[in-house]
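Enquirer: would you be able to build a 3D model of this:
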Amino acid sequence: ARVWDMRTKAEVHCLGGHGDIVSSIVAQDHEPQVITGSHDKMIKLWDIGTGRKIKSLTNHKKSIRAMVIHHEEYSFASGAGDKLRQWALPEGEQIRKMEGHNTIINALALNKDNVLVSGGDNGSLYFWDWKSGHNFQKIQSKVQPGSLSSEAGIFAAAFDQSSLRLITGECDKTIKIWKED
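Expert: Reported below is the predicted structural model:
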C-alpha cells in the first residue's frame, strides 16, 4: 500500500510487508492510522505519519476480502473466507467473531444505525447489529435472467447517505439497490 500527498501527488510512504494482494484499506477520519487487509490472511495497522507498522493481526485463517470502519466508534470489521470479525482500535484487539455467514465474505457496509451488512461469494447478504454481533436478517440475491447461478456473488456494498438504501455490485454484472420493506 502507498500513501500519497494529494496536493503534490508525491508518494509519502510505501507500506510494505504483506505477502500477497492487498485487498482492502480503511482509515480513521481523526487519527493517523490506516488498516490494510490482504490475501496473506493478515490485517496490518499502520501509522501513516511515520509509515511504520503498529501491529499485525493474524486471527483470520483465510484471505481478507473486505473491511469497514465504524463512523463513530474507534473500531472496524473484517470479512474473509472463514469469518467476520470486529476489532477495537488503536491496538487491534478482537471484540468478537461473528458466526453464521458461512461463505467467502467479499463486501462489508455499515450504516448510521449500526447495521453491518456482509455480502458473500454465494449471493447472500447478512444483516448484523454492530453493538451485539447478532445476525437479524438474511437475504439471497437473485441472479439476472440469463446468468449462471455461479454468478451470484456480491463483490461490493455501500449504503447511500440516508443509510436507508443498500447498493450492491454483483458478479452477474448488476448493481442492485435494496431498501427496507
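
Enquirer: only C-alpha atoms for contact and neighbour calcs from this point on.
Expert: Will do.

Enquirer: what helix or strand does the most centrally placed residue in the chain sit in?
Expert: By Cα atoms, centre = their mean, the chain has its centre lying nearest to Met67, at 2.1 Å. Applying DSSP states H and E as the criterion places Met67 in strand 64-69.

Enquirer: cool, and Glu91?
Expert: Using DSSP H and E, Glu91 sits in no helix or strand.

Enquirer: circling back: for the closest residue to the residue nearest to the centre of the chain other than its chain neighbours, give me its contacts.
Expert: Closest residue to Met67 apart from its sequence neighbours, by Cα to Cα, 6 or more residues apart in numbering: Ser78 at 4.3 Å. The neighbourhood of Ser78, defined by Cα atoms under 8 Å, 6 or more residues apart in numbering, consists of Ile64, Arg65, Ala66, Met67, Val68, Leu84, Arg85, Gln86, Leu108.

Enquirer: here is the second sequence; please produce its structure so I can put it next to the first one:
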Amino acid sequence: MDETDMTDNSFRAVIIQQLERRNIVCRQFDSLFTSYCELTEYVANIARTGRIRHGSNASLAGSSDRTVELEAELADLYRKKEQNDQQLIETNNRLGVVVRELSAVSIVKEEYQKENQKLKKKLKEKEEELAALEEANTLLKDEHFALQACILIILLASYNSIENKYREAQEERNNLVDRIKDLKEKEVQWFNEQNEREQEEHRRRLAADIESALIMSHNNEDKTYGFEIISSANQVLDYKGDVIPNHCKTKLDYGDDVNDILWHPNGDMFAGGGGDHKLRLYKLVNDKFEKIVSLAGSNESILRIDFAAETSQVLGAGNDNAVRIWGTDNHIVKHSLTGHGNKVSSAKFFEDGLQVVSGSYDRTFKLWDLKTAKCLRTYFTNSVVYDITSSDKSGMVASGHYDRKVRFWDTRLNEPVRVVELANKVTSLVLSLGKSIF
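Expert: From the prediction side, this is the model:
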C-alpha cells in the first residue's frame, strides 16, 4: 500500500509539474492574446459605430472623407488582425511542438522512473546478498583463525620434534667428526711412517747404484738421466759475490699480489700472475710496459706461469686446483686441466708444448696430453710439491718438495730414479739454457 501511495503522489507531482511548465510556456503569449482580444473588440466597436453613424447620417454626403479614413483604418486593422492571426498560428505550432517534446520527455521520465524502481529493487537484493556474504565471510574468518591456531600448534610440535632430532643428529655428527679426525690422524701417522720406511728402503737400494754411478762419472760430474747437478755435498762452490742492482730502469704497478713473473722465450713480452685471478701479458716498448691483455678464466690466484713458444701457448697454475692454458695469439682459453685435489703449485710444458706436467699440494704430479686434455698418468710423490721442471732433451721431470728432497722422474716409471736431499725444503727449481743442468 505504501508503494502504491508513493506512486500516486509521484504521478500527481509529475502532472502538476507538467501543468506548471505549460503555464510558463503559454504565459509569454498572454499579452498577444490580450492584444488580439482588445483589437477584435476595438474593430467590432468601430464597425458598430460606423454602422450607427452611417444609418443616422445617411443624408450627410459631405462625410465621405471620414468614411474613407475609417475604411483605411479598418483595412489596417484587418491587416494587423491577419498578422496577429499568423503569429497566433505559429505560436500554436510552436506550442504543439513543445507539448509533444514535453510528452516525449514525460514518457522517457516514466521509463526512467520504472528503471529506477527496478534498480532500487536490485539494489535491495544486492544489499541482502552483501549482508549474507559478510556474514559468511565473518564465519570463514573465524574458521580460518581457528585453523591457523591448530596449524601453529602442529607446526610448533613438529618443530620441537625436528629440533630434537637435529640436536641428536648434530651430536652424532660431532662424534663421527671426532672419530674421523682420530682416524685421519692415525692414517697420517701411519702414512708418514710408511713413507719413511719406503724412503729408507729406497735409499738403501739406490745407495750402491748411486755410489757406483758417481765413481764411473766422468770428471766427477753427477749425471742423473740427462740432468747435471751443479752442486753436491762433496763439491765446493766458487763464490763470485752478490749482484746488487744500482738503479730501477722501469717500474710497473701491478695493483695486486704478484705470485709469478716469466719472460717469453723470444724476449718480446712477459706474463704476470697474482691475486686478481687473471694472467696478464705485457710488452716492453721504449722502456715502458704496455699491457697486451688480461686473460680471464681462473677462479683463484695464479701461482705459476710457463710459455710454450712452439705452440704459442701460456699456462697458469692456480689455487683453484686447475691448470688453464691460453693462446698467446688469440687470447682464448684452450684447455682447463682439472683433477688435482689441492692447489696446483707449479706446472710446465713438456714434449715441445704437446704435454704438461703439474705438481700440487695433494702430493702428486700429473702428466697431461693437450691433444685430448686428459691426464695420462699420476705420480705419487709422498710430499707436497713446491716446484716442478722438465727437460725435453732427456725426457725427465724434476720435482722439489716440502720434505727437503728433489726427486728425478722417468715418466715411464712410477717411482723416482733418483732422490737428492737438501738442507731445507725445496721451493724452486730451474734449468740451464741447455736444459741439462739444474
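
Enquirer: now the TM-score, please.
Expert: Their TM-score after superposition, calculated using TM-score structural alignment, normalised by the length of the first structure, is reported as 0.81; 164 aligned residues with a Cα RMSD of 2.0 Å.

Enquirer: re the thing from before, which residues touch the equivalent of the residue nearest to the centre of the first structure over in the second structure?
Expert: Residue-level alignment of Met67 of the first structure against the second structure, with TM-score structural alignment as criterion, gives Ile305. When contacts are counted by Cα under 8 Å, 6+ apart, Ile305 of the second structure is found next to 260-262, 271-273, 314-317, 346-348.

Enquirer: which contacts among the residues you listed does the first structure share?
Expert: Retained contacts for the contacts of Ile305 of the second structure in the first structure, judged by both residues aligned by TM-score structural alignment, their matches' Cα atoms under 8 Å, are Asp260, Ile261, Leu262, Gly273, Val314, Leu315, Gly316, Ala317, Ser346, Ala347.

Enquirer: can I get those in TSV with distance to Arg363 of the second structure and secondary structure?
Expert: What follows is these, written out as TSV (distance: Cα to Cα, whole Å; DSSP: H, G, I helix; E, B strand; the rest coil):
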residue	distance to Arg363 of the second structure	secondary structure
Asp260	21	strand
Ile261	24	strand
Leu262	25	strand
Gly273	23	strand
Val314	24	strand
Leu315	21	strand
Gly316	19	strand
Ala317	15	strand
Ser346	12	strand
Ala347	14	strand
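
Enquirer: how close does the match of Met67 of the first structure get to Ile292 of the second structure?
Expert: Remark: distance between Ile305 of the second structure and Ile292 of the second structure (Cα to Cα, to the nearest Å) = 16 Å.

Enquirer: same question for Asp256 of the second structure.
Expert: Taken as Cα to Cα, the spacing of Asp256 of the second structure relative to Ile292 of the second structure amounts to 17 Å.

Enquirer: which position in the first structure aligns with Tyr379 of the second structure?
Expert: In the first structure, the residue paired with Tyr379 of the second structure is Ile139, using TM-score structural alignment.

Enquirer: so when I look at that match, I'm seeing a strand, right?
Expert: Yes - with the criterion set as DSSP: H, G, I helix; E, B strand; the rest coil, the secondary structure at Ile139 of the first structure is a strand.

Enquirer: next up, the contacts around it.
Expert: For Ile139 of the first structure, the contacting residues are Ser124, Leu125, Tyr126, by Cα under 8 Å, 6+ apart.

Enquirer: can you do 6 Å?
Expert: When contacts are counted by Cα atoms under 6 Å, 6 or more residues apart in numbering, Ile139 of the first structure touches Ser124, Leu125.

Enquirer: circling back to that earlier point, pick out the most distant pair among the contacts of Ser78 of the first structure.
Expert: Longest distance between any two of the contacts of Ser78 of the first structure is 14.2 Å, between Arg65 and Gln86; criterion Cα to Cα.

Enquirer: neighbours of Gly318 of the second structure, just the number please.
Expert: In terms of burial, Gly318 of the second structure registers 30 neighbours under the definition other Cα atoms under 10 Å.

Enquirer: from Leu376 of the second structure, how far off is it?
Expert: 20 Å.

Enquirer: ok, for Gln140 of the first structure, nearest residue in space, not its chain neighbours?
Expert: On the basis of Cα to Cα, 6+ apart, the spatially nearest residue to Gln140 of the first structure that is not a chain neighbour turns out to be Ser124, at 4.5 Å.

Enquirer: contacting residues for the aligned partner of the one you found in the second structure?
Expert: The criterion is TM-score structural alignment: under it, Ser124 of the first structure has Thr364 as its aligned partner in the second structure. Residues in contact with Thr364 of the second structure, defined by Cα under 6 Å, 6+ apart, are Tyr379, Phe380, Thr381.

Enquirer: any chance of those residues in a markdown table, plus distance to Arg280 of the second structure?
Expert: Conversion of the contacts of Thr364 of the second structure to a markdown table gives the following (distance: Cα to Cα, whole Å):
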| residue | distance to Arg280 of the second structure |
| --- | --- |
| Tyr379 | 31 |
| Phe380 | 32 |
| Thr381 | 31 |
